[in-house]
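In: prediction below, plus the sequence it came from.
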Amino acid sequence: MIIGVPKEIKTDEYRVSITPAGVAELVKEGHTVYVQNSAGEGSGFSDTEYEKAGAALLTDVAKLFKLSDMIVKVKEPIPLEYELFKQKQMLFTYLHLAADKVQTEFLLEKGIRAFSYETLEVNGRLPLLEPMSEVAGKMAALMGSVHLGKYHGGSGLLAGGVTGTHRAKVMVLGGGVAGKAAAEVAAGLGADVTILDINMERLHYLNDVTPANVATLYSSHDTIKDLLPECDIVVGTVLIHGAKAPKLITKEMLGLMKKGSVLVDVSIDQGGCFETSHPTTHTHPTFIEDGIVHYCVANMPGAYPRTSTYALTNATLKYVKALAKHGAENICQELPVMVSSLNTYDGVLYNKAVGEAHDIKSKVW
């Protein structure tokens, strides 16, 4: 199969979808890999490294798309890239379609055979989302702490405090991979941390493995309201597989919070779990509403692209190989877990949650 690796052009995105080592494995299995010039530079990979791995470099991205059977990306296609795709071309990337009707309609109209990283489910886990969730979760605690700084509009409280002073209180909504990572880093900074989740089994696990300054609580609307007045940082990591994130903190609830507190919305790719959230960029990561700092960067792991690219390739390469070997026509029969990754195919939507989000009819594969 001919595989295309274009340079990411989303604002402030420096990851690349495959490392040179990953390219070498694909080439070894007989596939042709086209990599756009400088696609890996943001992650610290030179064109020379890709050439040594067996990739063919192309300057013309339109030619790359035209020649390729499958496009492997990091982030969802943006409108500037839509015209590059061929009818019924394969695409493997993060899609987050429940929060993006325009992209959903494009994929359907073009007949794109689109498989998403974030919906691929194996034994109840999301193995292609987990590495980026871990990066984003760790970042969430760091960014929340940084933006408590007065020069960022925060309250001026140091997250871990110092001898004789108060420590920040951090609430983490969602105890999954991102939530656990956020809690561990916030605790490591010295903050007092509370994780909220509705899965009691998960809460028992978190209670056992997280540091002593991390508490666990069953999540409810009333519990969140009770904790908000004392919180300095709130990290939202809630996830419903493939669907829009629920709005756990409303605009009205911001009035319960201390001015200069920080909301970090890790769920922003899926629409955000705070009512007042809207996507931001690394260049302009925050905005202030009702005196509360909002950090809602839609591609958080892009800030640490070298770590993120290695972690992403470690997780995705197995499935890229499988798609390249079997093709879109046969992959769901040969590797049934890919049914959960399939979102659109020849103009038909195969993700129920996305269909419900956009009132589009979906089918079961």
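Out: Noted; the coordinates are in hand.

In: every contact and neighbour count from this point should use C-alpha atoms.
Out: Noted.

In: and the longest helix along the chain, what's buried?
Out: Scanning the chain for the longest helix, with DSSP state H as the assignment, gives helix 305-334. Of all the residues in helix 305-334, those buried under the rule 16 or more other C-alpha atoms under 10 Å are 305-313, 315-317, 319-325, 327-328, 331-332.

In: can you give me the helices for this protein?
Out: Using DSSP H, helices in the chain cover 20-28, 47-53, 61-67, 79-82, 101-110, 130-146, 177-188, 200-209, 221-227, 305-334, 352-358.

In: okay, one more to line up with it:
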Amino acid sequence: MKIGIPKEIKNNESRVGMTPAGVLELSKLGHKVFIQSTAGEGSGWDDEDYHAAGATILPTIDRVYDKSDMIVKVKEPIEQEYDLIKEDQIIFTYFHFASNKQLTEAMMKSKSVCIAYETVEGEDGSLPLLTPMSEVAGRMAVQQGAKYLEKPVKGRGILLGGVPGVPPGKVLVLGAGTVGIQAAKMAAGLGAQVTVLDIDMKKLRYVNDVMPPHVVTEFSNEYNIRKHIKTSDLIIGGVLITGAKAPRLITRDMLKEMQPGTVIVDVAVDQGGCFETTRPTTHEDPAYIIDDVVHYCVANMPGAVPYTSTVALTNVTLPYVLKLANMGWEDACADDKTLAKGLNMVGGKILFSPILEAFGWKEAMI
């Protein structure tokens, strides 16, 4: 199979869809890999690294799309890429269709085969291709939140860990999934007082078992959320419903109950966000303020640490890339139920029902 790796062109996105190690594995099996020139530079690999691994370097993104049977990316195609995508071409990447109607309609029009990293799901409900980026984003949420609590960037002027004689900051984590656990771990490591809310008692028991005593858990409901936002310095939203829009847990009116300079970080922004006032931002202009509350809502947060993120992501995507290349998408998905869950769209037909529900569509094709 011919596999294409275009350079990511979303704002401040420095990750790349494949490492030289992945290119080598595909090349050894006789597959042809085309990579756009300089695609890997942001993550630490130059064209020579890919060439030495067996890739053919192409100068432009349109040539990569034109020559490839399958495109392996990190982020969803953006408008400049829509017309480059061909009928029956496999696009293997993060899509987050439920929060982007324009993208959904464009991919339907292209009649491509869209396999979304974020909905590849194991029989146990695990999300193997989303997990590593959730781990990165959860840890970064605290790192960035701590920065934006500083007064020069309009935060409360709080040091999360405190110092002797001064109490630590308070962190509220919404969701005890991968993002929430990693965020709680980082915040606890800094010495903050951490509260984790979730509706899944099994997850709360796990958090309670593995975290230190200054991480406490409570059941998530509106009453408890409203109680904690009044005193929290940093609030992290990490709630996920696989492939669907995130639930809105903090409404606009709740901002008035927060202390001026409170920082909220919405890690669910790719899925529409779990705060009503969320709007996607970029690393170039990451934060904005509403009602004296600092919002950090960068849609590709792991893109700020591209080497770590690329290696973590491709560690888990490569086995599926190899299966798709060796077997073709139909046989690969028939053979692997986990991969089949990632099949969101084929030939203009939506196969993943949460996308239809997100837009109120009744049919699988419009």
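Out: That came through, no problem. All figures in this text were calculated on a predicted structure; none of them were measured in a lab.

In: that older thread, want to throw the helices of structure 1 into TSV with distance to Gly291 of structure 1?
Out: As requested, the helices of structure 1 are exported to TSV (distance: least, C-alpha to C-alpha, whole Å):
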stretch	distance to Gly291 of structure 1
helix 20-28	46
helix 47-53	46
helix 61-67	44
helix 79-82	34
helix 101-110	31
helix 130-146	15
helix 177-188	22
helix 200-209	32
helix 221-227	17
helix 305-334	32
helix 352-358	31
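
In: closest to Lys244 of structure 1 out of the ones you listed?
Out: helix 352-358 (7.0 Å; C-alpha to C-alpha).

In: need the contact list for the residue mapped onto Thr316 of structure 1 from structure 2.
Out: Superposed on structure 2 with TM-score structural alignment, Thr316 of structure 1 falls opposite Thr317. Residues near Thr317 of structure 2 by C-alpha atoms under 8 Å, 6 or more residues apart in numbering: Leu129.

In: leaving out sequence neighbours, find the closest residue to Phe95 of structure 2.
Out: Distances taken as C-alpha to C-alpha, 6 or more residues apart in numbering place Glu76 nearest to Phe95 of structure 2, at 4.7 Å, with adjacent residues excluded.

In: was I right to think that neighbour contacts Thr93?
Out: Yes. At 6.3 Å, Glu76 of structure 2 counts as touching Thr93 under the criterion of C-alpha atoms under 8 Å.

In: name the residue in these two with the higher neighbour count.
Out: Set Glu76 of structure 2 next to Thr93 and count neighbours by other C-alpha atoms under 10 Å: Thr93 wins out with 22 against 19.

In: do you know how far the spatially most central residue of structure 2 is from Thr38 of structure 2?
Out: Taking C-alpha atoms, centre = their mean as the criterion, Met133 is the residue nearest the geometric centre of structure 2, at 5.6 Å. For Met133 of structure 2, the distance to Thr38 of structure 2 (C-alpha to C-alpha, to the nearest Å) stands at 23 Å.

In: how about Thr217 of structure 2?
Out: To Thr38 of structure 2, Thr217 of structure 2 is 46 Å away according to C-alpha to C-alpha.

In: again, but for Asp62 of structure 2
Out: Counting by C-alpha to C-alpha, the gap from Asp62 of structure 2 to Thr38 of structure 2 is 14 Å.

In: is it true that His31 of structure 2 touches Ala325?
Out: Yes. Using C-alpha under 8 Å, His31 of structure 2 is in contact with Ala325, at 7.4 Å.

In: need the residues touching each of those two.
Out: Common contact partners of His31 of structure 2 and Ala325 (C-alpha under 8 Å, 6+ apart): Met1, Ile3.

In: show the contacting residues for the residue lying closest to Gly291 of structure 1 once chain neighbours are set aside.
Out: The shortest distance from Gly291 of structure 1 to any non-neighbouring residue, by C-alpha to C-alpha, 6+ apart, is to Lys259 (4.9 Å). By C-alpha under 8 Å, 6+ apart, the residues touching Lys259 of structure 1 are Gly154, Ser155, Asp290, Gly291, Ile292.

In: and these, which are buried?
Out: Gly154, Ser155, Gly291, Ile292.

In: which one of these is nearest to Asp269 of structure 1?
Out: Ile292 (20.4 Å).

In: OK, contacts around that closest one?
Out: Contacts for Ile292 of structure 1 (C-alpha under 8 Å, 6+ apart) come out as Gly154, Leu254, Met257, Lys258, Lys259, Gly260, Ser261, Val262, Leu263.

In: how near is the last one to Tyr319 of structure 1?
Out: In this view, Leu263 of structure 1 and Tyr319 of structure 1 are 35 Å apart by C-alpha to C-alpha.
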